[in-house]
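Student: show me the folded form of this:
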Amino acid sequence: MTNHHIALIPGDGIGAEVLPPARRVLDAVGARHGFGFTYTTYDWSCERYAREGAMMPQNGLDLLRDKDAILLGAVGYPGVPDHVSLWGLLIPIRRGFRQYVNVRPIRVFEGIDSPLRTATPGEIDFVVVRENVEGEYSEIGGRLNRGFPDELAVQESVFTRTGVTRVLDYAFELAARRGGRLISATKSNGIVHTLPFWDELVAERGRSHPEVDWDQEHIDALAAKFVLDPARFDVVVASNLFGDILSDLAAAVAGSIGIAPAANLNPEREFPSMFEPVHGSAPDIAGRGIANPLGAIWSAAMMLDHLGHPEAAGDVTGAIAAVLAKTDLRTPDLGGTATTTDFTEKLLELL
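Tutor: Okay, here's the model as predicted:
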């Protein structure tokens, strides 16, 4: 029997509350399909930072390197600045393991009310593909004259031909397997160097994928169209910053960021990929047992697909759809009163 070794990083806040449901779902669907899991849990978190001065140990990447995949709960907690928590854990994993593709599926499920009147279940089903390791989130820059009136900060964007081309190829190939449509997010009318370069490479890769109908939209207009007409989209590809913003906006369009999953992929599989819900650590509800586990469970389904079990992944997303469409069980973020455990038990029953 195939056995997958998974690294679990619960992290902070509700991260520790949503990973156990995801693990239960993985074990259940694995037993049905004839494969299993071994888990190693790491206590890397803001609590560890407060205790030891680092989010993870210096050999953290070495400890993860032999795992088949990583399942992360959440990162961030009051008292630890976000740039410390993210750059101490999440970003080193993404960059150290060349997880240069971030994939965020967006879907309006039957049974979840979108804030948009026109957001009809079954009609909105698209994917945001985000460049994940360079772009606007580079480490190049610095601060000068700290504390003086002429203090300044410089942050450099870095767009490389290799970095942009590989994420574009992933997005075009994904679009070819889906509806055959791709939109590229840009702002080349205002950003004079990096985004025209991005546009040129989109056109270049588009010629190599004639089966895909592609276009580009300026980021401001694109954000408006996410709200005004989200059903028009199939695959949207964007730089690190633009993709980050668009995918959170799209999750809100789908009804709740609490259900949104994400995959940080190393497509060549030279290193483990990482899967995570995007809802954050939610310290305001941590410890109350009411966190929505769907984001973590859907992320686990994406992990199953990456590990070569698409049928098992389909079972999980089918169970997610069923619990939302066939029951009125909802966690508070979806307007209900169910606990994390209540919701998980019902999903397992339907699975």
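
Student: C-alpha from now on. contacts and neighbour counts both.
Tutor: Noted.

Student: and stretch 254-261, how far from the chain's centre?
Tutor: Distance of stretch 254-261 from the chain centroid (C-alpha atoms, centre = their mean, to the nearest Å) equals 11 Å.

Student: pull the residues that contact that stretch.
Tutor: 104-109, 112-115, 119, 248, 251, 275-279, 292-296, 298-299, 333-334 (C-alpha atoms under 8 Å, 6 or more residues apart in numbering).

Student: drop anything exposed from these.
Tutor: The neighbour-count criterion (16 or more other C-alpha atoms under 10 Å) marks 104-109, 112-114, 119, 248, 251, 275-279, 292-296, 298-299, 333-334 among the contacts of stretch 254-261 as buried.

Student: restricted to strands, list those.
Tutor: 104-107, 275-277 (DSSP state E).

Student: any chance of the residues you listed in JSON lines with distance to residue 5 as columns?
Tutor: Shown next, in JSON lines, are these (distance: C-alpha to C-alpha, whole Å):
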{"residue": "104", "distance to residue 5": "24"}
{"residue": "105", "distance to residue 5": "25"}
{"residue": "106", "distance to residue 5": "28"}
{"residue": "107", "distance to residue 5": "29"}
{"residue": "275", "distance to residue 5": "14"}
{"residue": "276", "distance to residue 5": "17"}
{"residue": "277", "distance to residue 5": "20"}
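
Student: scan the protein for its longest strand.
Tutor: Under DSSP E, the chain gives strand 2-11 as its longest strand.

Student: what comes up buried for it?
Tutor: Neighbour-count burial for strand 2-11 [16+ other C-alpha under 10 Å]: 4, 6-11.

Student: that one: what's the following helix or strand?
Tutor: Next in sequence after strand 2-11, counting helices and strands by DSSP states H and E, comes helix 15-33.

Student: now the element after that following helix, going C-ward?
Tutor: Next along the chain from helix 15-33, counting by DSSP H and E, comes strand 35-41.

Student: let me know the angle separating that next one from helix 15-33.
Tutor: 160 degrees (axes from the mean of the first three to the mean of the last three C-alpha atoms, to 10 degrees).

Student: where do the strands sit along the stretch 151-300 of the chain?
Tutor: 152-155, 181-186, 213-218, 235-238, 261-265, 273-277 (DSSP state E, counting those that start in this stretch).

Student: mind putting those strands into a markdown table with distance to residue 168?
Tutor: Compiled in a markdown table, the strands of the stretch 151-300 of the chain are given as follows (distance: least, C-alpha to C-alpha, whole Å):
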| stretch | distance to residue 168 |
| --- | --- |
| strand 152-155 | 24 |
| strand 181-186 | 9 |
| strand 213-218 | 11 |
| strand 235-238 | 7 |
| strand 261-265 | 14 |
| strand 273-277 | 18 |
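
Student: could you also give me the structure for this next sequence, so I can compare it with the first?
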Amino acid sequence: MKNYNIAVLPGDGIGPDVVKEGLKVLQALADADASFQFDSTTFEWNSDFYLKHKRMMPEEGLDTLKNYDAILFGAVGDPRVPEHIPIWELIMPIRKYFKQYVNLRPIKKLPGVNSPLKVDGNIDFYVFRENAEGEYSNSGGRLYQQTNEELAIQNTVITRQGVERLSRYAFDYAEKHNIGEVVNATKSNAIIHSMGLWDEVVKETASEYEEIKVVDVYIDALAAHLVQRPESFDVIVASNLFGDILSDLGAALVGGLGLSPSGNLNPEREFPSMFEPVHGSAPDISGKNIANPIAQIWSGALMLEHLGREDLAGIVMRSIEDVIEAGSVLTPDLGGTAHTDEVGDAIVQAVHKRM
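Tutor: From the prediction side, this is the model:
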């Protein structure tokens, strides 16, 4: 038996509400299975903390977090704080310092959830998004501000190591699950330098996997294909920006951001990985107890899988499906009238039935 130490960052808005339900489900697993136990420590590093201290986390914050087995993250964002501050002073430092270079985003249509598309097959694919460099690099600047000649430069940083380690993780996943094709999201016909290197390294990595075919698809065409035939995709490997956009598009195809989890992974386990829903803090519904907690609970399942408890992750996913298929306890975004905590309670009950 291993006792896991989980750092919890609820954040802002609906973050604390959905995190509460995620922890509730984890506790249900621990209550039913003595081989899985955990301790959680909550850190109130959010916009209120920023307004009081002029920083999103303490100076020693990263040193504190690195001692944990995993990080469960809610959402950040508050109208009182400029939007870029929570991202660049909390989320990005964690992702980059802890070398969480794989952003894993499952796109799966769950039974009982209607897609806005008429799809014959099953929508079930993964976006493997580069998470530590790319377009989201703090490299650039502005000149001649507040003049007619003002200009801004934002540099994209693509490295051979960054592309190789992400694509290798994606190809390893495809090989493990007997997937014969990986789609490479690119735009190297127009972005010739950074995307040119990206394509080269993806192809070099693919050459080591004889049973897997790599298919280059330009990002604009790929967005169209995801709408036209989403059931034909299994694995997509993409840069930071492209992966962000494609996974949000995918989320819209399978029920919305309330059903969209993610994992920020350090595959070598040198540092803790972080698990969070894709949605934001949604200040417009904060405090109303109507936020969908499923993305957060599903993110917890991704954490369990990363920690080596695929068995428990499977129970969580089947319990989520049980509740959605029953259709009687759903939040408004899924056409129901249930509250956030009621959905959490229903999933806990489903977990107990399956344990």
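
Student: superposed, what's their TM-score?
Tutor: After superposition, the two chains reach a TM-score (TM-score structural alignment, normalised by the length of structure 1) of 0.98; 349 aligned residues with a C-alpha RMSD of 1.0 Å.

Student: not counting sequence-adjacent ones, nearest residue to the residue nearest the centre of structure 1?
Tutor: Centroid-nearest residue in structure 1, with C-alpha atoms, centre = their mean: residue 262, separated by 2.1 Å. In space, and not counting its chain neighbours, residue 262 of structure 1 is closest to residue 104: 4.8 Å by C-alpha to C-alpha, 6 or more residues apart in numbering.

Student: and for residue 222 of structure 2?
Tutor: Taking C-alpha to C-alpha, 6+ apart, and ignoring the residues beside it in sequence, residue 222 of structure 2 has residue 185 as its nearest neighbour in space, at 7.1 Å.

Student: mean shift between the helix or strand hosting residue 125 of structure 2 and structure 1?
Tutor: Following DSSP H and E, one finds residue 125 of structure 2 within strand 124-130. On superposition with structure 1, the mean distance recorded for strand 124-130 of structure 2 (mean C-alpha distance after the TM-score superposition for structure 1) is 0.4 Å.

Student: for that strand, packing partners?
Tutor: Helices and strands touching strand 124-130 of structure 2, by 3 or more C-alpha pairs under 8 Å, 6 or more residues apart in numbering; DSSP states H and E, are strand 102-108, helix 160-176, strand 235-238, helix 240-253.

Student: so where is that strand in structure 1?
Tutor: Aligned using TM-score structural alignment, strand 124-130 of structure 2 spans residues 125-131 in structure 1.

Student: just how off-centre is the matching stretch within its chain?
Tutor: On C-alpha atoms, centre = their mean, the centre of stretch 125-131 of structure 1 falls 9 Å from that of its chain.

Student: got it, and stretch 125-143 of structure 2?
Tutor: 15 Å.

Student: got the end-to-end distance for stretch 257-275 of structure 1?
Tutor: End-to-end distance of stretch 257-275 of structure 1 (C-alpha to C-alpha, to the nearest Å): 15 Å.

Student: can you point out the buried residues in it?
Tutor: 257-267, 271-275.

Student: now swap in stretch 239-247 of structure 1 and tell me
Tutor: For stretch 239-247 of structure 1, the neighbour count (16+ other C-alpha under 10 Å) marks 239-240, 242-244, 246-247 as buried.

Student: what range in structure 2 matches that stretch?
Tutor: With TM-score structural alignment as the criterion, stretch 239-247 of structure 1 aligns to 239-247.

Student: if we only consider the buried residues of stretch 257-275 of structure 1, which is nearest to residue 323 of structure 1?
Tutor: Using C-alpha to C-alpha, residue 259 comes nearest to residue 323 of structure 1 of the buried residues of stretch 257-275 of structure 1, at 12.7 Å.

Student: quick one: the closest one and residue 321 of structure 1, what's the gap?
Tutor: According to C-alpha to C-alpha, residue 259 of structure 1 and residue 321 of structure 1 sit 11 Å apart.

Student: try residue 79 of structure 1
Tutor: Taken as C-alpha to C-alpha, the span from residue 79 of structure 1 to residue 321 of structure 1 is 37 Å.

Student: same check, this time on residue 13 of structure 1
Tutor: 26 Å.

Student: name the residue in these two with the higher neighbour count.
Tutor: Between residue 13 of structure 1 and residue 321, counted using other C-alpha atoms under 10 Å, residue 13 has the larger neighbour count: 26 against 18.

Student: which residues touch that one?
Tutor: 74-77, 281-283, 286-287.

Student: again, 10 Å this time
Tutor: By C-alpha atoms under 10 Å, 6 or more residues apart in numbering, residue 13 of structure 1 lies in contact with 45-47, 73-78, 280-287, 291.

Student: same thing with residue 219 of structure 1?
Tutor: Contacts of residue 219 of structure 1 by C-alpha under 10 Å, 6+ apart are 184-188, 225, 238, 242-243, 245-246.

Student: save the residues you listed as JSON lines, and put in distance to residue 63 of structure 1 too.
Tutor: Formatted as JSON lines, those follow (distance: C-alpha to C-alpha, whole Å):
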{"residue": "184", "distance to residue 63 of structure 1": "37"}
{"residue": "185", "distance to residue 63 of structure 1": "36"}
{"residue": "186", "distance to residue 63 of structure 1": "38"}
{"residue": "187", "distance to residue 63 of structure 1": "40"}
{"residue": "188", "distance to residue 63 of structure 1": "41"}
{"residue": "225", "distance to residue 63 of structure 1": "43"}
{"residue": "238", "distance to residue 63 of structure 1": "31"}
{"residue": "242", "distance to residue 63 of structure 1": "32"}
{"residue": "243", "distance to residue 63 of structure 1": "29"}
{"residue": "245", "distance to residue 63 of structure 1": "31"}
{"residue": "246", "distance to residue 63 of structure 1": "33"}
